[in-house]
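>>> take a look and give me a structure for this.
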Amino acid sequence: MTRTAVPTRPRRRILADVTPLRSSPDFRRLWVGATISRLGQAMTALAISLQVYAITGSSFSVGLVGLFALVPLVSLGLYGGAIADTADRRTLGLYSSLGLAVLSIALAAAALLDYHRVWLLYGVVALQAACGALNGPARAAMIPRLLPAGQLPAANALNSAAMTFGMMIGPALGGLIVGWWGYQAAYLIDAVTFCASLYAMWRLPSMRPERQAGGPDDGAGDDAGEGAGEGATAGGKPRRASVIDGLRFLGTRPNIRMNFFSDLSAMVLAQPKALFPAIAVLWYGGDAKTVGLLVTAPAVGALLGGLLSGWQGRIHRQGLAILLSVAGWGLAIAAFGLTRNLWLGLFFLALAGCADSVSMVFRSTMMQAATPDDMRGRLQGVFIVVVAGGPRLGDFLAGTAADLFSPAVAITGGGLACVLVLGLLAARWRAFARYDARSPQP
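Now for the predicted structure:
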C-alpha cells in the first residue's frame, strides 16, 4: 500500500530572516562592518561625554555635545543625500568611514598626550556628525542595489537589530574600558573597529546612481545654489543632483511623504525620554539606576522586535503595518504614563520600542523600494533630518507640557495625541493604508 504524499505548508518563520546575509556577500560584509563599527561609535560617544564632564564638571557642557552633533547632522543631511545621488556611493561611503576613523585616532592621540580641551571634543563631535551625514544616505541607498526587493524587510530588520545592539552594549562596554584603561583606549578601539567597515566598503563594486529617464533631474542643470556636485546622465552630459528637486519629488509622492509624517507624529508628540529623570524620582522613588532602566527598556523591546522579525517579510500591506505599529507606539506610551509600577512601566516602554522597530523596518523598506535609485540618497538625507530632529523637538515639547501641566499629562496626552494625529493623517491620505509592496507606488 502506497502512501499519498501530503503537501506541507511552508514553515512560518518567527526568528529574524538571515537570508540577506546568506545571499549577498556584499551585504553581509556591510552588515558585519556596520555592527562592529557601531559598537565602537557608541563607546566613543560615551567616552566623549565622560571626558567633557571630567574637564568642565558641568552637565550643561555635556548637553552641548548633543547640540554640536545635531546641527551639522541636520544641516548636512539633505546635502549629503544629494551628493549620494551624484557621486559613486561606494567612494562616498569609503571616504566618510575613513574620516570617522581618523577622527577617533585624533581623539586617542590627544588623550595620550594629555591634551584635554573641551573645544577639541566639540569640534570632533561636529566633524563626526558631518561624516555621518555623508555616510548614512550613501550606505542606505546601497542596500536596494545589493538585494532583491523581497529581501529588503529582512535586511532592514537585521540593520535595526544591529543598531539597537550597538546602542545597548556599546555604552556599557565603553564605560568599562574608560574605567580600566582611560579615554584613549576607547578611542583607539573605535578606530580599529572601522577597519571592518572600511574593508566592506572597499570590496563593493562601483555604485553610481541609476538615473531614470523623465525623472526630476532630467533637463538642464539646476541653479548653483541648489546643486550638490556633478555626475553623468545616461547620455553622458553632466548634471546636478539638486536638494530642491529632492524636496519637490517628496512633495508629489504622497506615500513617501506620509511615511515621514507618521514617524514625526510619534517622535514629536509621544517622546517621553526627556522626562525620565523626573519621573524616576516622582513616580518610582528611584535614582540614576532607575533612569538607566527607563532608557534601556525601549532598546530591549526594539532588539526583541528585530530578533523576532521573521514574519515581516510576509507582509505586503506595508502602509497599514506602519499605521498599526505607530499607533501601537502611541498607545504603549500613553499606557506608560498611566502606570506607577516600575516593572509594568518598563514593559510598556519595551512594547513601544518593539512597535518602533517594526515601524522603522517597513518605513525604510517602503522608501527604498518605492523611490527611484537616483532619488534614494536625497530621501535618505530627509530621513536623517527627521530621525535626528524629531526626537529633539519631542523632548522640548514633552518638557514644556510637563512644566505647564504634569509629567503624566505630557506622556499620556502625547501618546493619545500621536494616535489622533495619525488617524487624521490616515483619513487624509487613505491610499497609504492600501500600499502594496508587490506594486510599490511612491
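
>>> from here on, just use CA atoms for contacts and neighbour counts.
OK.

>>> how many neighbours does residue 288 have?
By other C-alpha atoms under 10 Å, 12 other residues sit near residue 288.

>>> wait, what's in contact with it?
Listed by C-alpha atoms under 8 Å, 6 or more residues apart in numbering, the contact set of residue 288 reads 277, 280.

>>> quick one more, to check against the first:
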Amino acid sequence: MTVLAVGLQVYEITQSTLAVGLVGGIALVPMIVAGLWGGVLADVFDRRRVLITSATVTWAATAGLLILSAADVAVRASGGRVEVWPFYALTTVITVAGTVSGSAHMAVTPRILPPELVSRAAALSGIGAGVQLTLGPALGGVLVATVGFPITFGVDLVLFAFGFLGIFMLPRIAPEGEPRRASIRTLLDGLAFLKQAPNIRAGFVIDLIAMTFGRPYALLPAVGAVAIGGGPVTVGILTAAFAVGTFTTSLLSGPVAHVHRYGVAIGRSVMVYGACIAGFGAVLAVTLLQGGAAPAFTDVNPVALVAAAVLLVGAGASDEVSAIFRSTMLMTAVPDEMLGRMQGVFVVVVAGGPRLGDLWVGVLATSLALWFPPLAGGLLIVALVAVLLRLQPGFRGYDASDPRP
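Take a look at the predicted model:
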C-alpha cells in the first residue's frame, strides 16, 4: 500500500513517469550495499535480532512518510507543494531496511523446516505475498482516491505494527558453522562461493532479466491518467491483478513437490512472464492509438482495463512459479553457513532488478512512448531466457533430488 501511495504522490507532485521511476532508481545503489551486507549480518548474528531491528527502522520511515504527506496537504492549501526529494530519501531507507530483513528472513526458513517442506514453504510465502500485494494496492488506490495520502500511510502504519508479532514469536536462530565477524572478508568469502555455484548464478541472471525488462509498475500512474483511464482506482486494480496471479498460483501449487527439473520450470515460466508483459504493452499501444482516456473512473476504457488486468494476472502467476523454484533451489542447495550471504545476493537481485526496471520504464516511456517499455521488454525477456537455457545445460538439467549450487 505504501509503495503504491508513494508512486501516486510523486506523480501528483511532478506529473512525471520518470520521477516515479526514480523512486526505485535512487534506492538502487544503497539497496545493493544493504543486501550484500545484510547477508553478512544474517551469517554472523542472531537472525531474529536482525529481523527485529530492520522492521523497526522500516516502521519509523513509514511514519516519516505520513508526516511528510500531511505537510504536503498543509502546504498545498496555501498554493505550494513540498519537495519531492524527501519521498525519495524515506523510500530509500525503507528499501535498505527491507533488503536487510529479506536476507535474514529467507535464511530462517530452511532452519525451522525439514528439506522436503521447503518448496511448500516457498509456495506458502507466495500466498502471503499474494494477499499483501492484492489487498495493499487495491486498498491503497481506493484510500488515496477517497481519503487522501496521509490517512493511507496511517492505515499502513497500524497494520505494519502487527507484523512484529511474527518476528517476536521466532526462536533465537544463530548461524551454523564457525563463528564469524561482520567484515569485508566475510562478504568476499560469500561472493567467492557464488563463483562456484553456476546453477544459483543462472537463477539470479534469469530473475534479473525478467525484472529489468518486465517491470510495469512505474507506468501505472500514467496508465490510469492518460491511457486506460480511472486514475488511482485503475492503478490499484492493475497492481492487484499481478498479485491475484501470484496468490492463485500459490494456492494451486501442490504439484511443486513432484517437480524436480527446476531449471526447465524456471526458464519456461519466465518466458511466459515475458509474453504476458509484451501483451500488456500491446494493449497500451492499441488504447493510446485510439485516443486514450480521462482520469475519472467513469471514463475508463473497460475493454482495455480487463485485457490489461488479465495479462497482469498471467504475469503474476508465471512469476510465482519461477519464484517458488528459484527460492527452493537456493534454500536447499546452499549450505547454512553461506545461506545468509547468498540470500543477500538473492534479495539484491530480486529488489535491484525492479529498480533497474523502473529506470528502464521511466526513461523509455518519457523519451519514446508509454507502451514501448513493456512491449519491447517482454519480447527481450523471451529471447534472452531462451538463449540462456541453450547456453547453460547444467542449469537446464538441474535435478532437485540431487541439489547442487
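
>>> got a TM-score for the pair?
Once superposed, chain against chain, the TM-score is 0.78 (TM-score structural alignment, normalised by the length of structure 2); 376 aligned residues with a C-alpha RMSD of 3.6 Å.

>>> which strands or helices does the helix or strand residue 279 of structure 1 falls within pack on?
Take DSSP states H and E as the rule and residue 279 of structure 1 turns out to sit in helix 276-282. Packing partners of helix 276-282 of structure 1 (3 or more C-alpha pairs under 8 Å, 6 or more residues apart in numbering; DSSP states H and E): helix 288-307.

>>> list the buried residues for the helix or strand following the helix it packs on?
Note on helix 288-307 of structure 1: by DSSP H and E, the next helix or strand toward the C-terminus is helix 318-338. For helix 318-338 of structure 1, the neighbour count (16 or more other C-alpha atoms under 10 Å) marks 318-337 as buried.

>>> what about helix 318-338 of structure 1, how far off from structure 2?
Superposing on structure 2 places helix 318-338 of structure 1 at an average distance of 2.2 Å from its equivalents, by mean C-alpha distance after the TM-score superposition for structure 1.

>>> relative to helix 288-307, how tilted is the helix or strand that that helix is followed by?
Tracing the chain C-terminally past helix 318-338 of structure 1 and defining elements by DSSP H and E, one meets helix 342-369 next. Here the directions of helix 342-369 of structure 1 and helix 288-307 differ by 40 degrees (axes from the mean of the first three to the mean of the last three C-alpha atoms, to 10 degrees).

>>> buried residues of helix 342-369 of structure 1, list them for me.
Within helix 342-369 of structure 1, the residues that count as buried by 16+ other C-alpha under 10 Å are 342, 345-369.

>>> and the helix or strand following it, how far from structure 2 on average?
Using DSSP H and E, the helix or strand that directly follows helix 342-369 of structure 1 along the chain is helix 373-404. Taken against structure 2, helix 373-404 of structure 1 registers an average deviation of 3.0 Å after superposition, with mean C-alpha distance after the TM-score superposition for structure 1.

>>> and helix 373-404 of structure 1, how far out from the chain middle?
Between the mean C-alpha location of helix 373-404 of structure 1 and the chain-wide mean there is a distance of 11 Å, by C-alpha atoms, centre = their mean, to the nearest Å.

>>> next, the buried residues of it.
Quick answer for helix 373-404 of structure 1 (16+ other C-alpha under 10 Å): 373-395, 397-399, 401-402.

>>> tell me which other helices or strands the helix or strand that that helix is followed by touches.
For helix 373-404 of structure 1, the succeeding helix or strand toward the C-terminus, using DSSP H and E, is helix 407-428. On a contact count with 3+ C-alpha pairs under 8 Å, 6+ apart, helix 407-428 of structure 1 meets helix 254-269, helix 318-338, helix 373-404.

>>> next, the angle from helix 407-428 of structure 1 to helix 373-404.
Going by the same axes, to 10 degrees, helix 407-428 of structure 1 makes 140 degrees with helix 373-404.

>>> by how much does helix 407-428 of structure 1 deviate from structure 2 on average?
Mean deviation for helix 407-428 of structure 1: 3.1 Å (mean C-alpha distance after the TM-score superposition for structure 1).

>>> could you check the angle that helix makes with helix 254-269?
Helix 407-428 of structure 1 runs at 170 degrees relative to helix 254-269, counting by the same axes, to 10 degrees.

>>> so how far is helix 407-428 of structure 1 from its chain's centroid?
With C-alpha atoms, centre = their mean as the basis, helix 407-428 of structure 1 stands 22 Å off its chain's centre.

>>> then stretch 257-272 of structure 1?
Here stretch 257-272 of structure 1 is found 14 Å from its chain centre; the criterion is C-alpha atoms, centre = their mean.

>>> likewise stretch 228-240 of structure 2?
18 Å.

>>> ditto for stretch 108-128 of structure 2
19 Å.

>>> give the aligned range of that stretch in structure 1.
Under TM-score structural alignment, stretch 108-128 of structure 2 corresponds to residues 142-162 of structure 1.

>>> run through who's touching the matching stretch.
By C-alpha under 8 Å, 6+ apart, stretch 142-162 of structure 1 touches 16-20, 24, 26-27, 31, 34-35, 89, 207, 302-307, 309-310, 312-313, 357-358, 360-362, 364-365, 368-369.

>>> which among those residues end up buried?
Of the contacts of stretch 142-162 of structure 1, these count as buried by 16+ other C-alpha under 10 Å: 16-17, 20, 26-27, 31, 34-35, 89, 207, 302-307, 309-310, 312-313, 357-358, 360-362, 364-365, 368-369.

>>> what separation is there between residue 340 of structure 2 and residue 108 of structure 2?
Using C-alpha to C-alpha, to the nearest Å, residue 340 of structure 2 is found at 9 Å from residue 108 of structure 2.

>>> swap in residue 156 of structure 2?
Using C-alpha to C-alpha, residue 156 of structure 2 is found at 25 Å from residue 108 of structure 2.

>>> so between these two, which is more surrounded?
Applying other C-alpha under 10 Å to residue 156 of structure 2 and residue 108 shows that residue 108 carries more neighbours, namely 21 against 18.

>>> helix or strand for that one, which one?
helix 85-112.

>>> name the next helix or strand following that helix along the chain.
Moving toward the C-terminus from helix 85-112 of structure 2, the next element (DSSP H and E) is helix 118-146.
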